[in-house]
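**Q** What follows is a predicted protein model with its sequence.
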Amino acid sequence: MDAESRFQTLASLYVSFSPSQCVVYKNEILICGYKRICSYPNSAKINGHYVVKLLNTNNANGITLLSFGGLQKNKHTLRMHYVSAWDEEDEAENGGTKYFNQWLPFSNLPIFIGKKFDNYAGMRALIGGSNKNLLFITYPPKQIDVFDLNKVQYINESILAIGKNSIQYHCFVAKTEHGIPMMNKKNEMILIGNEIGLSIEYDEDSNNFQFWELRVYITLRPFNSYACVCVNDSIYFFGGHTDYDGGTSISNAVYKYSIQENEWLKFEHTLPTPLFGCIAISSEDCTFVHILGGTDGMKGMATHMRTKLDMWTKKTTVERQWIIKEEEKKRIEETKFEIAGIEHDLQMEKLTVEFFYFYFLF
């Protein structure tokens, strides 16, 4: 079985893009940032923006989208109630398109999510909270904010526990259990990218974050700008990009992280071509993952591929061998970490003894 056999090439997009934002609605994929249905206002600069679906209880015939971000002083905060552009009955029931399928101000007041000089290029965001009113925003260099969409204000501005590292074009998803996001009073999230792996918990009652280090597959660590999607309690990673001394590397690799088992798998089968800046999104029934756009490092791509998830369930012989090798590397890392901890403790004991001796003499 070759790479192409796992990825079905669909009709090309009418325009190439990298990066952009996509959301799924029933059997439709909405690419936010292009004109077919509607345009962004001229004042909105969509580089560095993000789009999320909001909880919509008022109308079962559509979804409400929030678009926010942009670069420094050109930030925007807009909403759209989308009804299917393919379904004339839905459009008629909603009174035409006067207040639908167009970007409008988030509220009657001038509201902007994102402070003037925040760097939102390559940021990621999630909706959570017990009332699905909390917007979690992660952005360079190492920030995580919580914006209350009901109160229309920031309620938490924190720093990620990542030392001297920084984040950008990373993976930021909600943990899931049995396909259900764990985003209620206790909001559980995962952040991966730029040599970083974090398990994050936010307590809505105490308004506090906790962070735990999450081990990442060794050969994935240097990369970011991959397409990633969380489906069936696993996170899939496609492609990616990294800079190193003297060059750039673009990946065609595919990885999976199983959330409940805390296990990594690198697949033997790969993308048909190396890509980064592409988008991965699952179908509403979680049968397929669609991969759209991106770049091969030379030009933007207008490609649209999809892959069936059940084709990635059975491990090959090579993949089983890689699992064994990765477990060996994991044990070596753990041993080095334990030795470093012991050496640190011994050094502290030595300093304590020397201090006591010096104090005793004088």
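**A** Looks like it came in fine. Residues are numbered from 1 along each chain as shown.
**Q** Going by C-alpha atoms from here, please, whenever you check contacts or count neighbours.
**A** Noted.
**Q** Run a quick neighbour tally on V23.
**A** 18 (other CA atoms under 10 Å).
**Q** ok, the closest residue to it other than its chain neighbours to T352 distance?
**A** Closest residue to V23 apart from its sequence neighbours, by CA to CA, 6 or more residues apart in numbering: L30 at 5.3 Å. Here the criterion is CA to CA, to the nearest Å. By it, L30 lies 62 Å from T352.
**Q** neighbour count winner among those two?
**A** Set L30 next to T352 and count neighbours by other CA under 10 Å: L30 wins out with 15 against 12.
**Q** Any buried residues in the helix or strand containing the more buried one, and which?
**A** Under the criterion of DSSP states H and E, L30 resides in strand 28-32. The neighbour-count check on strand 28-32 (16 or more other CA atoms under 10 Å) flags I29, I31, C32 as buried.
**Q** hang on, the last one packs against C22?
**A** Yes: counting by CA atoms under 8 Å, C32 touches C22, with 5.8 Å between them.
**Q** Give me the number of neighbouring residues for the residue nearest to A280 when sequence neighbours are not counted.
**A** Nearest in space to A280, with sequence neighbours left out and distances taken as CA to CA, 6+ apart, is I291 at 4.6 Å. Residues lying near I291 (other CA under 10 Å) number 23.
**Q** do the same with F238
**A** There are 25 residues near F238, going by other CA under 10 Å.
**Q** Please apply the same query to V51.
**A** With other CA under 10 Å as criterion, V51 counts 23.
**Q** if I read this right, it contacts H76, doesn't it?
**A** No: V51 lies out of contact with H76 (CA under 8 Å); the separation is 11.3 Å.
**Q** overlap in contacts of those two?
**A** Common contacts of V51 and H76 (CA atoms under 8 Å, 6 or more residues apart in numbering): S67, F68.
**Q** these two touch, right, I250 and G239?
**A** Yes: counting by CA under 8 Å, G239 is a contact partner of I250 at 7.0 Å.
**Q** So the two - more neighbours on which side?
**A** G239 (27 against 21).
**Q** ok, structure two:
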Amino acid sequence: MIKRYAALVFAVLLLASCASSPAQGKAPAWTLTTPPPDGTYTYFVGYSADPSGDAAKAAEGATANLLSSIMNYIGVKITVDSSATARASYDSYQAEIVQTVRTQSTNRLAGFMVKDRYQVKEKSGRVTVYILASYVTKDLEAEKTRIQRLFQEQIDAVAVPERKGQSFESEGRYFEAVQSYIEAAVAASGADIDNADIKLERNVNNARRVLQRLRFVAAGPAPTAGLGRPFSGPFSARLVYGENDSGPGIPGAEAYVTYQVRQASGRLTGKTERIVSDSRGAFSFTPPPPNFVGKAKLVMRINLDSSLDLLDKFPAKFEAFRAALETELRGRSIEFEYTVVSIAKDVATGIALADLDEKGAAI
């Protein structure tokens, strides 16, 4: 009798235990398959499990997974080379999503809200949390466009000057073309974009190709000069574009001309002036009468300082490209050698003899 009573009590307790822990309902369909976009909303699902049964940890993981799904849709990648503006906007946007999920706010981020949550606990104690969020498609696309535009600026930093270089080159504006190609190469050298190394090398080669076709052609021999006397004529050269001396001249180009003068100390030094080519691309310069005797040289060099200044922006790992460009930029020059002769042989001289008395008077 006692045994039967004990068995009956155990059965009642077992039934009571089952009644106090009702079986979980069937999991919603969205936990298995993310709902497709409808006419108004785009849906995202995040989920995560914690083996120890910590629901809070599982919820944090599900939030992170949901955020990852949304950012994959946005389709940008943050890197150490991304601009400060892009990084700040990207981080702020992610923070807004996380806070909206945690607080279940409906007005923190336009068009975004948490629609449902589902939690399941297995017999092993493992807890899995699912989060369903909806995003008004119009608002989502607006955010996607805004953020991608910020990151597009990094890509455009290479593409835009490269296109400008191509346009300038086709218009015969070769100096602007060189500078634009170098700007594109510099941008590629510090960017984390697809095929950055290829774009860097391509633009360096574009700049070098244009530079190698910029050539000085002497328009005549160097003039002659004597000490303190004017030169017999100007030093003349044409700046042409092409592979032979008959290429088209480049008008309005600026060049430096450096010639030698003697200082008060007796040392020779270089003096530099700026000159501009005429409508035929011709440079003409006559130095002041020389104040020394001997061999000398005069150098004309294209003013490419603005492009040279850009070379300092190349990272050290691209030193070979930087050095190659510098060689080409500084090599756009022509040198004239000449000799300043003494005029002593041309000065009439004579000898006069006279006898003087003791007082110095002529006899």
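**A** All right, it came through fine. Here the structure is a predicted model, which means the values were calculated and not measured.
**Q** Please state their TM-score.
**A** The pair, once superposed, lands on a TM-score of 0.20 when counted by TM-score structural alignment, normalised by the length of structure 1; 120 aligned residues with a CA RMSD of 6.9 Å.
**Q** circling back to that earlier point, look up how far M305 of structure 1 lies from the residue nearest to A280 of structure 1.
**A** Counting by CA to CA, the gap from I291 of structure 1 to M305 of structure 1 is 5 Å.
**Q** Also S258 of structure 1?
**A** Taking CA to CA, one finds S258 of structure 1 at 23 Å from M305 of structure 1.
**Q** higher neighbour count, those two?
**A** M305 (20 against 16).
**Q** Check which helices and strands the strand holding L30 of structure 1 sits against.
**A** strand 21-25 (3 or more CA pairs under 8 Å, 6 or more residues apart in numbering; DSSP states H and E).
**Q** what does the strand it packs on rub up against?
**A** For strand 21-25 of structure 1, contacts defined as CA under 8 Å, 6+ apart pick out 29-33, 50-53, 63, 279, 281-284.
**Q** can you do 6 Å?
**A** I29, L30, I31, C32 (CA atoms under 6 Å, 6 or more residues apart in numbering).
**Q** do stretch 340-360 of structure 1 as well
**A** Contacts for stretch 340-360 of structure 1 (CA under 6 Å, 6+ apart): none.
**Q** in it, what's buried?
**A** So, applying 16+ other CA under 10 Å, stretch 340-360 of structure 1 has no buried residues.
**Q** got it, and stretch 55-74 of structure 2?
**A** Of the residues in stretch 55-74 of structure 2, 55, 57-71, 74 count as buried by neighbour count, 16+ other CA under 10 Å.
**Q** Tell me which of those fall in helices.
**A** Taking DSSP state H as the definition of helices, the buried residues of stretch 55-74 of structure 2 contribute 55, 57-71, 74.
**Q** picking that back up, out of the buried residues of strand 28-32 of structure 1, which comes closest to Q321 of structure 1?
**A** Using CA to CA, I29 comes nearest to Q321 of structure 1 of these, at 37.0 Å.
**Q** Kindly provide the distance from that closest one to I63 of structure 1.
**A** Going from I29 of structure 1 to I63 of structure 1 by CA to CA gives 12 Å.
**Q** again, but for L265 of structure 1
**A** In this view, L265 of structure 1 and I63 of structure 1 are 34 Å apart by CA to CA.
**Q** Quick one: residues in contact with the helix or strand hosting Q94 of structure 2.
**A** Here Q94 of structure 2, judged by DSSP H and E, is contained in helix 84-103. Residues from elsewhere that reach helix 84-103 of structure 2 (CA under 6 Å, 6+ apart): L150.
**Q** For the helix or strand just after that helix, which helices and strands make contact with it?
**A** Heading C-terminal from helix 84-103 of structure 2, the first helix or strand you meet, by DSSP H and E, is strand 112-121. Contacts defined by 3 or more CA pairs under 6 Å, 6 or more residues apart in numbering; DSSP states H and E place strand 112-121 of structure 2 against strand 127-136.
**Q** and the strand it packs on, which residues are buried?
**A** Those would be V127, T128, V129, Y130, I131, L132, A133, S134, Y135, V136, for strand 127-136 of structure 2 by 16+ other CA under 10 Å.
**Q** and the next element down the chain from it?
**A** Next helix or strand after strand 127-136 of structure 2 toward the C-terminus (DSSP H and E): helix 137-170.
**Q** Please identify the buried residues of that next one?
**A** The neighbour-count check on helix 137-170 of structure 2 (16+ other CA under 10 Å) flags 137, 139-140, 144, 147-148, 150-151, 154-155, 157-159, 161-169 as buried.
**Q** Which strands or helices does it pack on?
**A** helix 174-189.
**Q** thinking again about what came up before, can you tell me which of the contacts of strand 21-25 of structure 1 comes closest to S234 of structure 1?
**A** For the contacts of strand 21-25 of structure 1, the nearest to S234 of structure 1 is I29 (21.0 Å; CA to CA).
**Q** Which residue comes closest to that closest one once chain neighbours are left out?
**A** Nearest non-adjacent residue to I29 of structure 1, counting by CA to CA, 6+ apart: V23, 5.9 Å away.
**Q** Rebuild the buried residues of strand 28-32 of structure 1 as CSV, extending it with distance to L135 of structure 1.
**A** Output for the buried residues of strand 28-32 of structure 1, formatted as CSV (distance: CA to CA, whole Å):
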residue, distance to L135 of structure 1
I29, 22
I31, 21
C32, 19
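**Q** what helix or strand is E91 of structure 1 on?
**A** Taking DSSP H and E as the definition, E91 of structure 1 sits inside helix 88-93.
**Q** Could you look up the next helix or strand downstream of that helix?
**A** Remark: after helix 88-93 of structure 1, the chain's next helix or strand is strand 104-105, criterion DSSP H and E.
**Q** so F168 of structure 2 touches Q179, yeah?
**A** No: proximity of F168 of structure 2 to Q179 does not meet the contact threshold set by CA atoms under 6 Å, at 9.9 Å.
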